[in-house]
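S.K.: Sharing a model that was predicted from the sequence below.
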Amino acid sequence: MHAPIGHFDNARPAPDCLDELTGPVADAVRDWSGSVPADQIVYVDTDPRWADTAVFVEHYGQELLERSANCVVVAGKRAGETTLAACVVLSTARVDVNGAVRRQLGVRKASFAPMDTATGETGMEYGGVTPVGLPGGWPVLVDPAVVDLPYVLVGSGRRRGKLLVPGKAFAELPGAVVLEGLGIPAA
């Protein structure tokens, strides 16, 4: 199979390689529903040594810089209660945690969740957290720029490997909210 974006030696439909994914991500692909068929989600094998964005795009294709998204876990706090959510923005943007996220979650304070919270709650590896397969009930805040792309590169749940997902599928994930102003240009 040829990857729809990037230059990858090994690209396969995600349902054909569930053993390469973490449990929560494999379950989400196995139980996939929505307008985008599961076999349009593509798993690409990548070397974890090239996981950092600058090195990654140099190795796998410069066009991926504009077609990659980061998924970060945020913790919102109000009255002693913590709400965890995922935010998906293009890799060329940063998450507006103190503005858009705080308002959307209705919390007084929002910040990036600690690494052990992000990995422990998602069952995914740090640096590979993906919006596919997040815990039920989590808000998944998605910047419209992600939804507008034909394909977006995101984590696979592990540091090794990535998923290529049609942009419109992000708007259909459980708990998804397409939120204007979520991603702001990186300084």
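M.R.: Noted; the coordinates are in hand.

S.K.: alpha carbons only for contacts and neighbour counts from here, please
M.R.: Fine.

S.K.: ok now do Met124, which residues does it touch?
M.R.: Going by C-alpha atoms under 8 Å, 6 or more residues apart in numbering, Met124 touches 22, 24, 118, 157-158.

S.K.: ok, structure two:
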Amino acid sequence: MVNAPFGSFDTVHTAVERADLLVAPVAAALKHWTAEDPVESVLLVDTDPEKADTTVFCETYDVAPEVSANCVIVAARRGEVTTLAACVVLATTRLDVNKTVRKHLGARKASFAPMDTAVAETGMEYGGITPIGLPDGWPLLIDAAVAASPHVLIGSGSRRGKLIVPGRALAAQPGAEVVEGLAG
């Protein structure tokens, strides 16, 4: 077992050694890891799925909201074409969907993707969607504050458990682009 850089967790493992606890897309992404940080830098903390929502999670596991990040799936539309994208921002901020995301994706309209769509397209559980293991070709927008964080807590693909990942490793994921001002 390893130690987490923050929080109070009973069980902490490198995610790659407990791939059996991860949804298939996340386990596959770890198997084919290409970030400069070693795959062992991705930690999995086993937690109560009933306490997965950010505020409750942070209180329960003694995690500062400033090190917690949310992965939001956005549907950006231009004409008849809809592009799904993932956006990662710190939990203490709000994603700027209507201005920054919309402009960055060249869309006329952008909004949060419907829950059914986000779940079906990612193969992950709502409330646990993570930027690791997204479908091929998806844009992944990472707020600069997330990329600059030594470690951030994000979903694991399911409501049970979270990942702790170096911010720069998130910025190195396939399709990732660091965007200044993605969150406000």
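M.R.: Perfect, I can see it now. Everything numeric in this text was worked out from a predicted model, so none of it was measured.

S.K.: Do I have it right that Leu173 of structure 1 meets Leu134?
M.R.: No: at 9.3 Å, Leu173 of structure 1 and Leu134 do not qualify as touching, with contact defined as C-alpha atoms under 8 Å.

S.K.: neighbour count winner among these two?
M.R.: Neighbours of Leu173 of structure 1 and Leu134, each counted by other C-alpha atoms under 10 Å, are more numerous for Leu134; the result is 24 against 21.

S.K.: Just give the nearest non-adjacent residue to the alignment partner in structure 2 of the more buried one, would you?
M.R.: For Leu134 of structure 1, the aligned residue in structure 2 is Leu134 (criterion: TM-score structural alignment). Of all residues not flanking Leu134 of structure 2 in the chain, Thr122 sits nearest, at 5.9 Å (C-alpha to C-alpha, 6 or more residues apart in numbering).

S.K.: Run through the residues that contact the one you found.
M.R.: Thr122 of structure 2 neighbours (C-alpha under 8 Å, 6+ apart): 25, 129, 134-135.

S.K.: What of Phe112 of structure 1?
M.R.: Contacts of Phe112 of structure 1 by C-alpha under 8 Å, 6+ apart are 72-75, 97.

S.K.: Same check on Ala171 of structure 1?
M.R.: Neighbouring residues of Ala171 of structure 1 by C-alpha under 8 Å, 6+ apart: 142, 147, 177-178.

S.K.: got it, and Ile154 of structure 2?
M.R.: 68-71, 128, 130, 162-165.

S.K.: looking at the contacts of Met124 of structure 1, which has the most residues close by?
M.R.: That'd be Gly157 among the contacts of Met124 of structure 1, by other C-alpha under 10 Å, with 30 neighbours.

S.K.: May I have the residues that are in contact with it?
M.R.: Contacts of Gly157 of structure 1 (C-alpha under 8 Å, 6+ apart): 21-22, 25, 123-125, 128-130.

S.K.: Nearest to Thr46 of structure 1, out of these: which one, please.
M.R.: Distances from Thr46 of structure 1 to the contacts of Gly157 of structure 1, taken as C-alpha to C-alpha, are shortest for Gly128 (11.5 Å).

S.K.: Would you mind confirming that the closest one makes contact with Arg158?
M.R.: Yes: counting by C-alpha under 8 Å, Arg158 is a contact partner of Gly128 of structure 1 at 4.6 Å.

S.K.: I appreciate the help and will end here.
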